[in-house]
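# sequence plus predicted model, see below.
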Amino acid sequence: MLIDIYVMALLFWLARYASLSNHRGIHQTRRDDLESVAYMLIYFLKGELPWQGLRENDRVKKWRRIEQKKASFSAQQLTQGLPHEFCFFLEYTKKLKYDETPNYERLRTVLNKLYRNCGFQKDHTVDWMYGQTSVSSTESIDLNQNENNAAAADNTTNNANNRSEPFQS
């Protein structure tokens, strides 16, 4: 009974952010954690994922449909309209070997550069410190606020460590 509840919870709640390996029943590794983080970031920035809202009476069939839908989208398609760093993040995670240790420092560097290029500062304050408890659906943050910032992010990312892609190991 406990296993049934656990399986149902996994099928129902985790499908949105689950890695493709998770859908396929493959033991989870750090690679899968990062793939899930990528899906969450995309969801937070876009407000939806293409496999949301799929209808199926049987949860196992729904799990499989979501897997098929996820597999049908490239990183470029999923991150369309977002800064290229998110595409690189997802592509990098998908290229990792099963037991490969991710280059976490490189991932942090790329995301921190994007953060700074978007004009954000690490001031250790958060919205709720000033009474803001939520963001309305009409508010958004333009991560592509100007072409100069995007170009700077491109140059910084592509030139780091003399690599053509930021996530080569």
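Great, that's in hand.
# from now on I want contacts and neighbour counts done on CA atoms only, so please keep to that.
Will do.
# so N148: helix, strand or coil?
Recorded secondary structure, N148: helix (DSSP: H, G, I helix; E, B strand; the rest coil).
# if I pick the residue most central in space within the chain, what's in contact with it?
The centre of the chain sits closest to A38, judged by Cα atoms, centre = their mean, with a distance of 1.4 Å. Shown in contact with A38 (Cα atoms under 8 Å, 6 or more residues apart in numbering): F86, F89, L90.
# tell me how far stretch 100-116 lies from the chain's centre.
13 Å (Cα atoms, centre = their mean, to the nearest Å).
# buried residues of stretch 60-77, list them for me.
K62, W63, R65, I66, E67, K70, A75 (16 or more other Cα atoms under 10 Å).
# out of those, which are inside helices?
With DSSP state H as the criterion, helices contain K62, W63, R65, I66, E67, K70, A75 from among the buried residues of stretch 60-77.
# looking at those residues, spot the one nearest K94.
Closest to K94 out of these is A75 (9.1 Å), distances taken as Cα to Cα.
# touching, that closest one and Y92? I think so.
No: with contact defined as Cα atoms under 8 Å, A75 and Y92 do not form a contacting pair (9.7 Å).
# so where does the residue nearest to the centre of the chain fall, helix or strand?
According to DSSP states H and E, A38 maps onto helix 30-46.
# can you give me every residue that contacts the residue lying closest to E100 once chain neighbours are set aside?
In space, E100 comes closest to R31 once its chain neighbours are excluded; the distance is 7.6 Å by Cα to Cα, 6 or more residues apart in numbering. By Cα under 8 Å, 6+ apart, the contact set of R31 is T93, K94, L96, K97, Y98, D99, E100, T101, P102.
# give me the distance between the fourth one and A71.
So that's K97. 17 Å (Cα to Cα, to the nearest Å).
# residue contacts, S36?
Contacts of S36 by Cα under 8 Å, 6+ apart are Y17, A18, S19.
# can you redo these as TSV with neighbour count?
Formatted as TSV, the contacts of S36 follow (neighbours: other Cα atoms under 10 Å):
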residue	neighbour count
Y17	22
A18	24
S19	25
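# relative to C118, which of those is nearest.
Looking across those and measuring by Cα to Cα, the closest to C118 is Y17, at 25.7 Å.
# so that closest one, which of the three states?
coil.
# excluding its backbone neighbours, what's nearest it?
S36 (5.0 Å).
# cool, K69 as well?
W51 (6.0 Å).
# does that neighbour belong to a helix, a strand or coil?
When the rule is three-state DSSP, W51 gets the label coil.
# repeat for D154
D154 is classified as helix under three-state DSSP.
# that one and N117: what is the separation?
10 Å.
# between the two, who's got more neighbours?
More neighbours surround N117 than the other of D154 and N117, with 21 against 16 (other Cα atoms under 10 Å).
# let's bring in a second model and compare:
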Amino acid sequence: MQNLLLDNRYKVQKKLNESSISYIYKAYDQKTGNKVVIKYEKNPVGSYLQKEVRLLNDFYSVPGFIQVLSQGSFRGKNFAVYNYLGKSLQTKLVESNGRFSLACVLKISEEVLDKIHKFHTIGYVHNRISPKNILTGYELDWQSLFIVSFAYSSVFMDFDRKRHVAIKKNALKDKNTLYSSVNIDEGYTSSRRDDLESFIYMLIHFLQGYLPWDPSKTDENVYKIKKNISVNELCQNCPIEFKTILQYIKNLKFNEDPDYEMLKNTFKTIAEKNGIHPTYDWKLNNDKMIAKVKYDKSQTFLIQKLMQSPELLSSSVHRRRASKTGKFTFELLNSERLEIISTSRNRLESQKELSRVDTVKLIEYPEINNRKKLLELRKEFINEARSSSCSLRN
């Protein structure tokens, strides 16, 4: 499919991955100039991809879920176009030598548990919670995590009767996986408790670097080890709260509504008790991110001086100068504010329009959680600079 143009808009560039049911391609949106992902199924029209698209359309207005940008068929098979995301947690785990720090695990728990809660609120269970199905955001969404691969998701509510579906034991058991719950391995109908059990297994793996039933490290039956291992043994290298969480999840009844807030608060307690600020082990790519902000190169020396001695801004001279020029304010992680003068008076007198230039690299770049806020600040910065330019010319 390389170089193929789908929907007269999306140009396929290269294959990123493939599963048992679909191919995943990186593509280019010729209308917006953005990267996108195209999922093209291997089987004829009417299978898993259509189900995934219908499900994602139910989540169109829910923050933190990928969006279906387009859909159609090509050569008798379905395709769907999604917004582009970053690497999976599985890839991040490999890059981190098989383990994440406690701060990183707590940050992941915060993000993923929130997404699972939202997913369950709509009436679905995912059934495939695992590191390969959780992706980091792309560019300005770098702090968010996105759950993907909804082809095997199912409903746990009978919406017509407004009640929980009944529990059954299927004749054909689901294939045992590293993160599947014991109930799923035994062939029982999945419910919310099973997503949460997969979730906590994943966190334990991240923190300890292994799960005792990892088939690559044991010759014993995966299901047998998973079923018989004690909570204490499984969580021996984790904070004690992990034992409490796992025991709570295992004691949930099939149709019981989990206490998500209690789980979230327990993870917060771990962070507070250990004096940890939850944060990812991987870093923001400053070079790519700060290139999105404009500033006048001629002020590099002044900016560096202000960064070294921000108290200079307290003087009346610098306050007056800053008020007559465009400025962009960065919120630092310690909540302090540092106003960076972006264009000088002399520069504005001769400059007809703002030109794109590189931004000085800050010592500590802030966490960016809201693309809309950044764009509004950038628009305000440009408008203020232009207004200053016009007033100086007059």
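Received the coordinates, thanks. On a predicted model such as this, the values are computed, not experimentally measured, just so you know.
# TM-score for these two?
Their TM-score after superposition, calculated using TM-score structural alignment, normalised by the length of structure 1, is reported as 0.60; 116 aligned residues with a Cα RMSD of 2.8 Å.
# test my guess that the residue nearest to K69 of structure 1 contacts I66.
Yes: W51 of structure 1 lies in contact with I66 (Cα under 8 Å); the separation is 5.7 Å.
# identify the contacts common to the two.
R16.
# strands of structure 2, residue ranges please.
Per DSSP state E, structure 2 carries strands over the ranges 5-6, 10-18, 22-29, 35-41, 68-74, 77-83, 124-125, 134-136, 145-147, 154-155, 157-158, 163-164, 327-331, 337-341.
# now those as CSV including distance to S109 of structure 2?
Listed next are those as CSV, based on distance: least, Cα to Cα, whole Å:
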stretch, distance to S109 of structure 2
strand 5-6, 37
strand 10-18, 26
strand 22-29, 27
strand 35-41, 26
strand 68-74, 26
strand 77-83, 23
strand 124-125, 17
strand 134-136, 12
strand 145-147, 10
strand 154-155, 23
strand 157-158, 25
strand 163-164, 26
strand 327-331, 25
strand 337-341, 30
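# of all those, which one is nearest E380 of structure 2?
Closest among the strands of structure 2, once you apply Cα to Cα, is strand 327-331, at 8.7 Å.
# report all helices and strands that that closest one contacts.
Applying 3 or more Cα pairs under 8 Å, 6 or more residues apart in numbering; DSSP states H and E, we find strand 327-331 of structure 2 packed against strand 337-341, helix 371-393.
# between strand 327-331 and the last one, find me the angle.
When axes from the mean of the first three to the mean of the last three Cα atoms, to 10 degrees is applied, the directions of helix 371-393 of structure 2 and strand 327-331 differ by 150 degrees.
# check which residues of helix 371-393 of structure 2 are buried.
The neighbour-count check on helix 371-393 of structure 2 (16+ other Cα under 10 Å) flags L377, R378, F381, I382, E384, A385, R386, S388, S389 as buried.
# quick one: what's aligned to the residue nearest to E100 of structure 1 in structure 2?
Taking TM-score structural alignment, the alignment pairs R31 of structure 1 with R193 from structure 2.
# next: N149 of structure 1.
Using TM-score structural alignment, N149 of structure 1 lines up with nothing in structure 2.
# once you drop chain neighbours, what's closest to N149 of structure 1?
According to Cα to Cα, 6+ apart, the nearest residue to N149 of structure 1 is N117 (5.5 Å).
# so what does that neighbour match up with in structure 2?
Match for N117 of structure 1 (TM-score structural alignment): K273.
# how close does its match sit to T266 of structure 2?
With Cα to Cα as the criterion, K273 of structure 2 and T266 of structure 2 are 10 Å apart.
# try L252 of structure 2
Relative to T266 of structure 2, and taking Cα to Cα, L252 of structure 2 is found at 17 Å.
# wait, N176 of structure 2 touches I225, no?
No: in this structure, N176 of structure 2 is not within contact of I225 by Cα under 8 Å, at 11.8 Å.
# mind listing the shared neighbours of the two?
Both N176 of structure 2 and I225 lack any common contact, where contact means Cα under 8 Å, 6+ apart.
# just give the number of residues close to W128 of structure 1.
Neighbour number of W128 of structure 1 under other Cα under 10 Å is 9.
# and stretch 246-260 of structure 2, what's buried?
Neighbour counts over stretch 246-260 of structure 2 (16+ other Cα under 10 Å) mark L246, I249, K250, F254, N255, P258 as buried.
# what do we get in structure 1 for the fifth one?
With TM-score structural alignment as the matching criterion, the partner of N255 of structure 2 in structure 1 is D99.
# doesn't Q28 make contact with its match?
No: in this structure, D99 of structure 1 is not within contact of Q28 by Cα under 8 Å, at 9.7 Å.
# how near is the residue nearest to K69 of structure 1 to G25 of structure 1?
19 Å.
# cool, E105 of structure 1 as well?
29 Å.
# likewise for P50 of structure 1?
21 Å.
# which of these two has more residues huddled nearby?
Neighbour count, other Cα under 10 Å: between P50 of structure 1 and G25, P50 has more, with 14 against 8.
# aligned partner of the more buried one in structure 2?
Looks like P50 of structure 1 aligns to P212 there (TM-score structural alignment).
# what sits against that match?
P212 of structure 2 neighbours (Cα under 8 Å, 6+ apart): T218, I225, K226, L234.
# now A322 of structure 2
I341.
# can you check L178 of structure 2 too?
So L178 of structure 2 contacts L211, W213, D214, P215, V222 (Cα under 8 Å, 6+ apart).
# hmm, the first one is touching I204, no?
Same thing as L211 of structure 2. Yes: look at L211 of structure 2 against I204 with Cα under 8 Å: they come within range, at 7.4 Å.
# between these two, which has more neighbouring residues?
Between L211 of structure 2 and I204, counted using other Cα under 10 Å, the more crowded position is I204 (22 against 18).
# unless I'm mixing things up, that one is touching E233, no?
No: taking contacts as Cα under 8 Å, I204 of structure 2 lies outside contact range of E233: 11.6 Å.
# now E233 of structure 2: how far from F242 of structure 2?
Going from E233 of structure 2 to F242 of structure 2 by Cα to Cα gives 12 Å.
# just Y223 of structure 2 next, same as before
21 Å.
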